[in-house]
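1. Compute the structure for the input listed below.
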Amino acid sequence: MSSLHDRLADLAEDGPDRPQPRDAWERGRRYGRRRRLQAAALSLVLLTAVGSLLGALLPALSYDVGPADAEAALRLPDRLYTPSPWLPGTDDVGEIGPLVALVGAERKTWSGSGAGVAGVSAEGDYAFLDLPGLGGALGRDQGASIALSDDGRLVAYPLTGRPEGEPTFVGVAVYDTVTGEVTSQRIPTEHGISFGGFAWAGARLWMQYGQLEQAADEEPSSSWGSEYHVYSWDLDDGIRRASGRLANRMPDVSASSGLVTWQGRRLWVFDREGASVLRDLRLDLASDAPPALNPSGTRVAVLEDPDGDPTLSDGRPYLLRAGVVPEGENVRVATARVGDRTADELWGWRDDWHVLVRDLGAHALFSVDVNTGAREPMLTLPDATESPGTVLAEDALAAPRFDAPEPPHPMDPRLRLGLIVLVVLLGGGRLVIWWRRERV
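-> Next up is the predicted model:
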């Protein structure tokens, strides 16, 4: 059994190897520095992760479009896309210049969704058009027409108001895609206006409208229009009512031939002002779809009903016919089938020999040579559109084609914000747990 003296001797011998107070203090400081470095590294990793997520989720904030160039030449895209409902508008990105096309599409905001109109520029850029006075009226059944001028610079649309507390059309407005300027004209009305269509002839806008018989409400079919007439509007002047054959028949517009109106087998060509008849053409068949006159006025395309009765439809596409227009003011026009070619709609002419037709099954426009019947795909249309559908600038029909880029698809900002908040909360919670663990 060791004595007290022995134990004190053993303790004295082990003394130099035991931690001294100064050594313990240094080790504590080194441990603290190491813990702070670990915390800083963890924070840096979390911040880097959040930053990477932000960079991936916020691409729409830097969405750029080409400048609005008044002299930009139109080009025909090889396809049109249904834009993302979260695509930016012109209030955000500015004017995008002369437009190749207008595409009706769903547009969403933080508070809801509705029908919008996206413009497609000559460069293939997309942006929703923030048209003052249009509001959410495109979804209502009161003639939600919209028209694009031949050169793609001017957009005509119905102006919305509340004559009796309910939103309805009360006028017409024109938006300049280069300057952003809007020219509007209100129409005297008690209950509102129902439009039958818009069409451009140069800088003159043609329209058809009638007065609503009663106030529009949430059920558009409960109101109707009467006394539909055709009017023209020179933007430097007021709206004027048309007369003669144009008084009650909305004209179609042919790029260089003037105004064209049609009824049964008769086709009348007016000057651009609609003042006088230039030609009176008598076709060899009647059609329930408007014929199309080529740019030089030397050929006409018409759709023949396959069952022979244009008053009935069995769902089959029309047979495509074309004919040469003889010289003279009052002439008969003989047409012949263009091979076995069919079409659901006529969309105009690409040049004097190639007519553009729509194939609803293929969601596309095709160019058909009326001499040989050769068919070539021209433009794939959007899979789905909202009112007023797809509208093409007349000058784009004859323009060179290009491979159109797909517009960006921004993420829903509500989902984007939710993911950011979730990452921040998870990262912050992880830091709190780590600090508490290290303090124990």
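2. For the rest of this, base every contact and every neighbour count on C-alpha atoms.
-> OK.
3. got the contact list for residue 439?
-> By Cα atoms under 8 Å, 6 or more residues apart in numbering, the contact list for residue 439 is empty.
4. What ranges does the stretch 201-350 of the chain have for its strands?
-> 204-212, 225-234, 239-241, 252-254, 258-263, 266-270, 277-283, 292-293, 299-304, 318-324, 330-333, 336-343, 345-349 (DSSP state E, counting those that start in this stretch).
5. what's the most buried one of these?
-> Compared across these, strand 292-293 shows the largest average neighbour count, a mean of 27 (mean count of other Cα atoms under 10 Å).
6. contacts for that strand?
-> Here strand 292-293 has contacts from 254, 257, 299-302, 346-349, using Cα under 8 Å, 6+ apart.
7. roughly how far is that strand from the heart of the chain?
-> Mean-position distance between strand 292-293 and its chain equals 27 Å (Cα atoms, centre = their mean, to the nearest Å).
8. OK, contacts around residue 129?
-> Residue 129 neighbours (Cα under 8 Å, 6+ apart): 89-90, 116-119.
9. I have a second one here; can you model it like the first so I can compare?
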Amino acid sequence: MTASPGPGPTGLRELLHGLADDQPAVRVAPDTWRRGRRAHRRRVTIAAAATAAAVGVVAVGGTALVRDVTGSPDPVGSEVAPALPSDLYGVPEGFAPGRDEAGTDPWAEEVRTDTLAVGVTAAVMPVGYSGLVAVSAVDGRYRGLDLPGLWTEGLFNNEQAGAAALSPDGTRLAYAWADRARDATGDPTRALRPDRSGVRVLDLTTGEVTDHPIPSDLGVQTYGFGWSPSGRWLAYGITLVTDRSGRVSGSRNYRTERLDTTTGERTRLAFQSTESPVTVSDDGVVASLGSGGRLSADADPATDDTGRRLPLLGDGGASRLVWDADGARLATGMQSGRLIVIGTRGRIAVESSGFLEPEDRDASSEAVHVLGWSGDDRVVVGIDNVDTLHEVDVRPGSARDDVLQSRPLVTLHGEYGSYLAPSSVSLATDLLAGPTRSYDAPEWARTPVWERPAVWLAGVVGVALLVLGSSVVRRRRARL
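-> Got it, this is the predicted structure:
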């Protein structure tokens, strides 16, 4: 039997049309497209929200990588003898208070404290452009100081120590003080209050603040504080504000003063101050470094005697200047890397000098900063770009081939972009003669980024949010 041929193209088309005509009409709901668009927008919104939440959590975790909330409890009574820590750690700049619309936001939890009575302090160092941190001489903790009226405007981060100085016994802190004037609405202006600027001295054991205002027409700015070895006298430089915007101009607007902290009596000295800090002996003799590296000492304000002067080996660029306990010698460091000890009893003369040779580094081209005397013939110094404070033997004739002998004393650690320069550190110099004490490094300095709980938590929460968002989107698609 021969099979009948199938329908041709024309017959197949007619057959399909016939089948289509026999099917019921398809009715599409009028709001189908509207519901589809709404579902699509919902999917996009959910995905965007999940992504934003994940990014936000990761950002918060990234901030917390230097702010693990470990806290620093306020100090309590202790029988432990004060000592200088063997390591000092630069505090991350982000820990310092910033400015918000309401005024000032707080210190980070790691260094936050609700009191100025932080106890005997081994060191004070700057954080950011508006903060100072005290390092305890008893437990080694770091505590941010909310100093009322602290004036640091115009100073860079590593110069904040020029606006404050720790007393030799670590119980008091002298700092630059200035209160801004306020307008009719009560908001602060750029102008200073003439009767509310000068020097403040904070008792770190009680939290009490003593004001020493300096009369002026438009206010003053103080800097470069130097304590006498016993802590009775305080010397500092003054700049007189010359306009209502808080600026200073004119070379005649710089002064040097001496303050008796026991009586509050202030004495203006004859010689002008310089950008270098000044220092005062237990006899009340103030010394200052002038231009060209020349030394001015024994200035007598009654006779306008500018004091005795000494060219410091023709080597300008001197840094911090420090008296010894007997008021017989001055130690200063030079920008060239040389340390100089000057005898001041009788004829002023250089007793010893030389370059420093820290371990594994030739510091002959780095500036030297004297931080204090640790004994009759020993001086503690820091060197720019060297991460160790050294104790130097300054006995006459002790230098070998123009190099003074030294040993490492304290290690400086700069963390997370914060540079801990020796010139920015103020030490309790009475502690330099004793042994140092070792403490565990602060949390922000010892825990690598990838090991911090906050980072792991942020990552887990971020992944969970992404999974949740994807699941919601899949369920929405299944309903359509």
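10. overall similarity of the pair, as a TM-score.
-> After superposition, the two chains reach a TM-score of 0.62 (TM-score structural alignment, normalised by the length of the first structure), with 357 aligned residues with a Cα RMSD of 5.0 Å.
11. related to what we said a few turns ago, can I get the contacts of residue 129 of the first structure in a markdown table including neighbour count?
-> Formatted as a markdown table, the contacts of residue 129 of the first structure follow (neighbours: other Cα atoms under 10 Å):
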| residue | neighbour count |
| --- | --- |
| 89 | 20 |
| 90 | 20 |
| 116 | 28 |
| 117 | 26 |
| 118 | 29 |
| 119 | 29 |
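12. Pick out whichever of those sits closest to residue 414 of the first structure.
-> Relative to residue 414 of the first structure, the closest of the contacts of residue 129 of the first structure is residue 89; by Cα to Cα it sits at 17.6 Å.
13. how close does the closest one get to residue 120 of the first structure?
-> Distance, residue 89 of the first structure to residue 120 of the first structure, using Cα to Cα, to the nearest Å: 12 Å.
14. Over to residue 435 of the first structure?
-> To residue 120 of the first structure, residue 435 of the first structure is 54 Å away according to Cα to Cα.
15. ok, now residue 415 of the first structure?
-> Counting by Cα to Cα - residue 415 of the first structure and residue 120 of the first structure are separated by 27 Å.
16. Kindly report the same for residue 182 of the first structure.
-> Counting by Cα to Cα, the gap from residue 182 of the first structure to residue 120 of the first structure is 19 Å.
17. coming back round to it: quick one: which of residue 435 and residue 120 of the first structure has more around it?
-> More crowded of residue 435 of the first structure and residue 120, by other Cα atoms under 10 Å: residue 120, with 27 against 13.
18. From residue 341 of the first structure, how far off is the more buried one?
-> On the measure of Cα to Cα, residue 120 of the first structure and residue 341 of the first structure end up 30 Å apart.
19. Residue 284 of the first structure too?
-> 19 Å.
20. Now do stretch 383-392 of the second structure: distance to the chain's middle.
-> Using Cα atoms, centre = their mean, the offset of stretch 383-392 of the second structure from its chain centre is 19 Å.
21. One more: stretch 364-373 of the second structure?
-> On the basis of Cα atoms, centre = their mean, stretch 364-373 of the second structure sits 20 Å off its chain's mean C-alpha point.
22. what sits up against that stretch?
-> Against stretch 364-373 of the second structure from outside (Cα under 8 Å, 6+ apart): 319-325, 331-339, 355-357, 379-385, 422-423, 426-427, 429, 432.
23. 6 Å instead?
-> 319-320, 332-337, 355, 379-384, 429 (Cα atoms under 6 Å, 6 or more residues apart in numbering).
24. what about the helices in the first structure?
-> 4-14, 21-57, 90-93, 394-397, 413-439 (DSSP state H).
25. The third one vs the second structure, average distance?
-> Read that as helix 90-93 of the first structure. By mean Cα distance after the TM-score superposition for the first structure, the fitted helix 90-93 of the first structure averages 4.9 Å away from its aligned residues in the second structure.
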